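Asks: Sequence and predicted structure are below.
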Amino acid sequence: MIRKRLFHSLLGLLLAATMLAGCSMGVEPPKENESPPPKAGAEGGTLVVARMSDATNLDPHFISTINAASVVHQKVYEGLVKRDANMVIAPQLALSWRQVNDLVWEFKLRQGVFFHDGTPFDAAAVKKTLDRVMDPKTASPRAAMFDKIKEVKIIDPYTVQFLLEKPFAPLLSILASHEGSIISPKAIDEYGRELSAHPVGTGPFLFRSWEPGRQIVLDKNPHYWGDQPKLDRVVFRVVADDTKRIALVENGEAHVAESIPVQDIERLSASNRLRVYRSEALGTEFIGFNVAAGPLRDLRVRQAISSAIETGAIIKGVYNNVGTQANSPLGPKVFGYSPSVKSYPYDLNKARELLAKAGYPNGFSIRMLTYDRNDRVTVAQVIRSQLKGIGIDARLEVVSYADFVTQIEKTRTHEIFVSGWGNATGDADYNQYNLFHTQGGGAGNSFQYSNPELDRLLDAGRVETDPAKRLAIYAKAQELELRDALLVPIRNLENLAVISTDIQGFSI
C-alpha cells in the first residue's frame, strides 16, 4: 500500500531444496574469468527462479520490497532470531535470549560463525549493525522499526544487551524480519551507502553478481556454519511477461516462476512438466475508507457500502478462488489475528436503509482510487458495479503506484481506495500500529482515523509481554476497526508459483 509495506509473496528457498538428476539448467555460459555453473544432480546444481520484477535495493536497512528482501533474507543475511515453518521465533545467530527486565533484552550469540568476507561474527558486529540503522545520518527508512532501542550494549564478545526506552513486545518479530539482518562490520566500513551492491552476511549463500533488470546470482557458501545448502547456485532472473516467465519453466529453462496469473491455474495444474505451488501468505487485500472525506464521515454510509459489497464474488470471479475470505485487516498466520471478528454481511436492503437514514436515499457520487495493477483495477470495477445497486456512483480513478502513494500519504485527497497490506514481521503490531494509530500511524494511517480507545489498545499491545493477553488486546482492536467500518476485508493473500517437477523441498 505504501513504500514501507511489503507486497506479494516472499520466496523461501529451503536449504533442503534439491533438483532431481537430469533437469536442464537455463543459465547462460559463464563470462570470462567466471567458473561454469555446476551440473545438476540429486543434490547441487543451479536453481533458476523467474520473477516478475527486479530487486531495487539489497541493503537490509534500505529494502522496502519483497523482491529485494526475498533475495537476501535467510540466504545472504541472517538475524539473531528467525521464524520457523510454523511462524514460531527460533534461534539463529543468537543461541538464546532472555528478558532481564521489561527494558533489557539479553542475547547469547553463536560462536565460530564468520561473515562471507572472513570477519568473525560477534557482539561488536551486532552493535555496529544496529547502530548503523538507528543512526540519523544513515537515514534508513527502517530506523523507525528500532526506535524503542536506546542502546546496544556489549557485555562480552558473545553477549549483547538491547536497552529499551520503553517495553516493546514485538522486538523479536522485527529482529526475525529482514530489517534484523546482521551485516559484516568490515563491509559497512568499506562500502557504506554502496552496500546494496555488495551484500555480505553470514548466510548459506554468497552474493555473486547483480545485473540490474536482468538477474541476481547467489552461490553456495562452502563455509556456512549451519546445514549446507543442497544447491550450488541460485539465479533470480527478471522476466516481466507472465507468458514468457511460465514458458521458461515449461521448457526447462527455469525451475520456478513466481507471480502467475490466477486464470492460468487450471491449465498449469494439468501439465506433467510442472506443478502449481500454493501456500498461505501473511497479507490481506481490502477496500479502505478515508473517514475524513465527504459522506464517508458518517458511519452509516461506511456501513452501507460495507453491506453492499459481495467479497465472495470478488474472490471467485477475479481471483479464481486464490486466497481465502478475509474477516480482518490481519491474515490468519499473523500473531494477533482473531477468527471471531466479523465484517458486515452482504445485505442490499440493509445498505439502502442505512443510506436513507444518513440522508442519501438516492445515493451519491464518490471517487474510488487504485493503482495500475491489473487485479486491483478489476476488483475496483466489480466494486463499482456492486455499489450501483444502492445508488452510489463510484467514479474509478486508476493512477500509477507513485501517484497512489502520494494521494493516500500526502495530499489525502482520496475517498474510497482499493489496496492491501503485506505483513513483514508476522506480528499484529506491524499492521495495526502503522495503519490505525493516531500518532504512530503517520503516513500509513490512510484511513484518517483517530480513536483514543483504539490508540490505548494498540499502545498496550506493544508493551504487554503475555502472549494470551496480547491476543485479547488485538482481538478487541480488530472488533473496533470493523465496528467502525474503516475497511471492507476482501481476501487473505496466497503465495502462487509454478515449479518444475524436477524440484523437491521448495516452499514459500
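Replies: Nice, thanks for sending it over.

Asks: For the rest of this, base every contact and every neighbour count on C-alpha atoms.
Replies: Will do.

Asks: List of residues touching stretch 481-490?
Replies: 284-291, 299, 302-303, 306, 311-312, 314-315, 325-329, 341-344, 447, 449 (CA atoms under 8 Å, 6 or more residues apart in numbering).

Asks: Which of those fall in strands?
Replies: Among these, DSSP state E puts 284-289, 325 in strands.

Asks: Which two among those residues are spaced furthest apart?
Replies: Farthest pair in the ones in strands among the contacts of stretch 481-490 (CA to CA) is 289 and 325. Separation: 19.3 Å.

Asks: Which of those two has more residues huddled nearby?
Replies: residue 289 (25 against 19; other CA atoms under 10 Å).

Asks: any idea how far the more buried one is from residue 345?
Replies: Here residue 289 is placed at a distance of 17 Å from residue 345 (CA to CA, to the nearest Å).

Asks: go on, residue 486?
Replies: For residue 486 relative to residue 345 (CA to CA), the value is 15 Å.

Asks: quick one, what contacts residue 52?
Replies: With CA under 8 Å, 6+ apart, residue 52 has these contacts: 238-242, 245, 258-259.

Asks: Show me where the stretch 401-508 of the chain has its helices.
Replies: For the stretch 401-508 of the chain, the helices defined by DSSP state H, counting those that start in this stretch occupy 401-406, 428-436, 452-463, 467-483.

Asks: Now tabulate the ones you listed in CSV and tack on distance to residue 349.
Replies: CSV is the format used below for those (distance: least, CA to CA, whole Å):
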stretch, distance to residue 349
helix 401-406, 33
helix 428-436, 30
helix 452-463, 30
helix 467-483, 19
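
Asks: next up, a second structure to put side by side with the first:
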Amino acid sequence: MTARTVRGAAAVTLATALTAAAAACSAPSQGGTGGTGAADSAVVGIASEPETLSPLLGYGKDGNSKIFDGLLTHDADMKLKPALAAALPEVSADGLTYTYRLRKGVKFSDGAPFGAKDVVFTYRTILDPGTNNPSRTELDAIGGVEAQGEDTVVFRLKYPYAPFAERTVLPIAPEHLAGRQDVNTGAFTTAPVGTGPYVLTAWSKGEKLSFKANPGYWGGEPAVKKFTMVVIKDDDVRATRLRSGELDAAILPPNLAKGFAGDKGRRTFAAKTFDYRTVTLPTHHPVTGDTAVRQALDVAVDRGAMVKGLLDGAGKPAYGPVPTDSPWFTAGTERTHDLGKARKILDDAGWKPGEDGIRTKDGVRASFPLWYTSGDKIRQDHALAFASDARKAGIEVKTEAGTWEVIEPRMKTDAVLAGGGSPADPDFDQYLLLTSSLGGDGFNNMAWYDNPAVDRALEDGRRSGDPASRKAAYDTVQRELVKNPGYVFLTHIDHLYVVNDKWTGTSTQVEPHDHGLGSGPWWNVETWKPKK
C-alpha cells in the first residue's frame, strides 16, 4: 500500500529478534502434481503484479527480486547477509559512513561486468527528484554515495539512520543499459537486465511473467530452470487452477487453502507476516474526519471475531502497523471490542441515532463508502465485517468493489480497505503510512493523517541511532493512534501457500505486505532441488 508496485502491494537492532516462524505443515493427500510436472520447472499463482520491473522505480526494493541482487540480502531468519557485497558493511563509530567491499567477478546477465559504478548509479538515480520512485523518502538519510575504485562503495549519511543496512537489499541496476535511456519510460522498465539468479524471458501484463535460470549467476545456476509467475487476481480461480494441475503452487486465503488439507502431494506453508488489513479514515470526509467517529469505530470492531471467522485463526488482531508479537509492539495499546463504549463516544460527541438507527450530527449523516479491490476475498470479507460492526454503533458503511484505477482517485475522501506492513524496521512502513508530509502522495498516507506528535516521533525514530530512543519514539506513535486513529487496523494476516511437494529447500520467511514475486515459498527458488 505504500507504493504503486504494491497494488494487487525489513532493525538491525530489535528486528533481529524476530524468527522466520515459517510453519510448514504437510497435508495428507490424493496426489496430483501441478504446472508442467517437471521438477526443473515451477509455475506459481500470484495475486498481483508490479507496474514496473525497474528497481530505479521501486521494484524489488525489499529484496528477493529474482532478476536482480542487492548489496545485501536476507536469510531464512531475516538476518542480513552479503550478496553483491563481499561482506557486511563497515560502519563508522558515528554511524554516518557505511563502506561496502564488492564481490569480484560478478556479471550482469548480458555479460557486462558489475562494479561500484552501478551501485552509485542506482542510488543516485533513485534519489534524483526526476525519477518516479514512490519510495524515494526511504533513502532520505543518504547524503552522498561514491565509488572508491571498482570494488568499493561508500555511503555518507546525513544522520545516523539505524536500519540503513536494511535499505541496501535494494536491487542494483546496470548503468550501461539503464543509464542510456529515460529512467521513467525506457525499455528497461519492462525488459530489465540484472545480476540475479533468473532472467526475464517474457512479461504478458495481467497474465504472467516468465523467467529462465541465469547460467552465469555468481551463486551458481539454479536447478529450477524455468520459473513462471501466473497473475490470477481472483482467489477462487487461483485455487481452481491449482487443483486442476495448471499451477505448482499458489497463495490462497485460509478458507480455500483448507480445501487442500487432504492432498498428500502438496504442502501448506503458513508464513508469519507483518501484513495488516486496515480501514483508512480520510480526514477530508465530514464523517471519517471526525475524531469521535474514528475512536468509536476503533472499539466497535470485533478483531477477534475477524481472526476466527475470516482467517480461520491464521492471523492475529491488529491494533496498529506493528504485530502484537513484535518486540516493537507497545503493550497497553490493545483495544478491546466494546460496543457500549463506541456508542457513548458518539453520544457524547453529538452523533444522535435517527429512526433507522444511523446517527446524524448537525445535519450530517454518519455514512461513508468503503472501497475494496475486486476479486480479493480477504479484503471483501474484512470490509463486510467492518461495515456490520460499524452499523451496530450507528454508523453506515457502504461497501464498494473496484479496481485500483477506480479507487485511487477517490482516496482523499473515501475509505479504503488497505494493506501494508514491513518486518525489517518500523520506519519502513510507519513513516510512509503516517507522516503528514506524504498525505495524498499516491498510496502513501492514504488517510491524509495529520498528527504533529506522530510526525515528531517518526522523525525521532528515523534519525536516532539509539535503540532505546527509537523504541520510545515508536511507542509514542502507537499511543497516539489510540487517541486519534487515522486508520482502524483490523488483523495481521498469515500468508498461506499450497505447494507441490516435489522439491527440497522450500520454506518461508517473515513476510511483508508486498508478497508474490519476492515472498512466498519461492523466495529462495534458486536454491530448490528436485526430490530424488
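Replies: All right, it came through fine. Worth saying up front: this structure is predicted, and the values here are computed from it rather than measured.

Asks: Could I get the TM-score for this pair?
Replies: The TM-score (TM-score structural alignment, normalised by the length of structure 1) is 0.83; 471 aligned residues with a CA RMSD of 3.1 Å.

Asks: returning to that earlier point: which one of the helices of the stretch 401-508 of structure 1 lies nearest to residue 390 of structure 1?
Replies: Closest to residue 390 of structure 1 of the helices of the stretch 401-508 of structure 1, according to CA to CA: helix 467-483, at 20.8 Å.

Asks: Name the residues of the closest one that come out as buried.
Replies: 470-471, 473-475, 477-483 (16 or more other CA atoms under 10 Å).

Asks: Just tell me what residue 187 of structure 2 corresponds to in structure 1.
Replies: Correspondence of residue 187 of structure 2 to structure 1, assessed by TM-score structural alignment: residue 194.

Asks: now swap in residue 133 of structure 2 and tell me
Replies: By TM-score structural alignment, residue 133 of structure 2 lines up with residue 140.

Asks: hang on, isn't residue 54 of structure 1 packed against residue 66?
Replies: No. The pair residue 54 of structure 1 / residue 66 is not scored as a contact, 10.0 Å apart, by CA atoms under 8 Å.

Asks: ok, now how distant is the match of residue 133 of structure 2 from residue 4 of structure 1?
Replies: In terms of CA to CA, residue 140 of structure 1 sits 11 Å off from residue 4 of structure 1.

Asks: can you check residue 287 of structure 1 too?
Replies: Taken as CA to CA, the span from residue 287 of structure 1 to residue 4 of structure 1 is 19 Å.

Asks: count of neighbours near the closest residue to residue 308 of structure 2 other than its chain neighbours?
Replies: Closest residue in space to residue 308 of structure 2, ignoring its immediate chain neighbours: residue 314 at 8.0 Å, by CA to CA, 6 or more residues apart in numbering. A total of 21 residues lie near residue 314 of structure 2 under the criterion other CA under 10 Å.

Asks: cool, residue 225 of structure 1 as well?
Replies: 17.

Asks: Repeat that for residue 416 of structure 2.
Replies: 29.

Asks: List the contacts of it.
Replies: For residue 416 of structure 2, the contact set (CA under 8 Å, 6+ apart) comprises 279-281, 370-372, 407.

Asks: and if you look at residue 287 of structure 2?
Replies: So residue 287 of structure 2 contacts 293, 364-368 (CA under 8 Å, 6+ apart).

Asks: Now, those that are in strands?
Replies: Those of the contacts of residue 287 of structure 2 lying in strands (DSSP E): 364-365, 367-368.

Asks: Doesn't residue 124 of structure 2 belong to a helix?
Replies: Yes. Under DSSP: H, G, I helix; E, B strand; the rest coil, residue 124 of structure 2 sits within a helix.

Asks: Output the ones in strands among the contacts of stretch 481-490 of structure 1 in JSON lines; the columns should cover distance to residue 90 of structure 1.
Replies: Output for these, formatted as JSON lines (distance: CA to CA, whole Å):
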{"residue": "284", "distance to residue 90 of structure 1": "25"}
{"residue": "285", "distance to residue 90 of structure 1": "29"}
{"residue": "286", "distance to residue 90 of structure 1": "31"}
{"residue": "287", "distance to residue 90 of structure 1": "35"}
{"residue": "288", "distance to residue 90 of structure 1": "35"}
{"residue": "289", "distance to residue 90 of structure 1": "38"}
{"residue": "325", "distance to residue 90 of structure 1": "30"}
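
Asks: re earlier: closest one to residue 137 of structure 2 out of the contacts of residue 416 of structure 2, please.
Replies: residue 280 (21.4 Å).

Asks: quick one on the thing from earlier: among the contacts of stretch 481-490 of structure 1, which ones are buried?
Replies: Buried members of the contacts of stretch 481-490 of structure 1, counted by 16+ other CA under 10 Å: 284-291, 299, 302-303, 306, 311-312, 314-315, 325-329, 341, 343-344, 447, 449.

Asks: where exactly do the helices run in structure 1?
Replies: 66-72, 123-134, 171-175, 185-191, 242-250, 265-269, 299-308, 311-317, 348-357, 374-387, 401-406, 428-436, 452-463, 467-483 (DSSP state H).

Asks: For stretch 372-391 of structure 1, give me every contacting residue.
Replies: Outside stretch 372-391 of structure 1, the residues that touch it by CA under 8 Å, 6+ apart are 305, 308-310, 314, 318-319, 348, 351-352, 362-364, 368, 370-371, 393-396, 398-401, 418-419.
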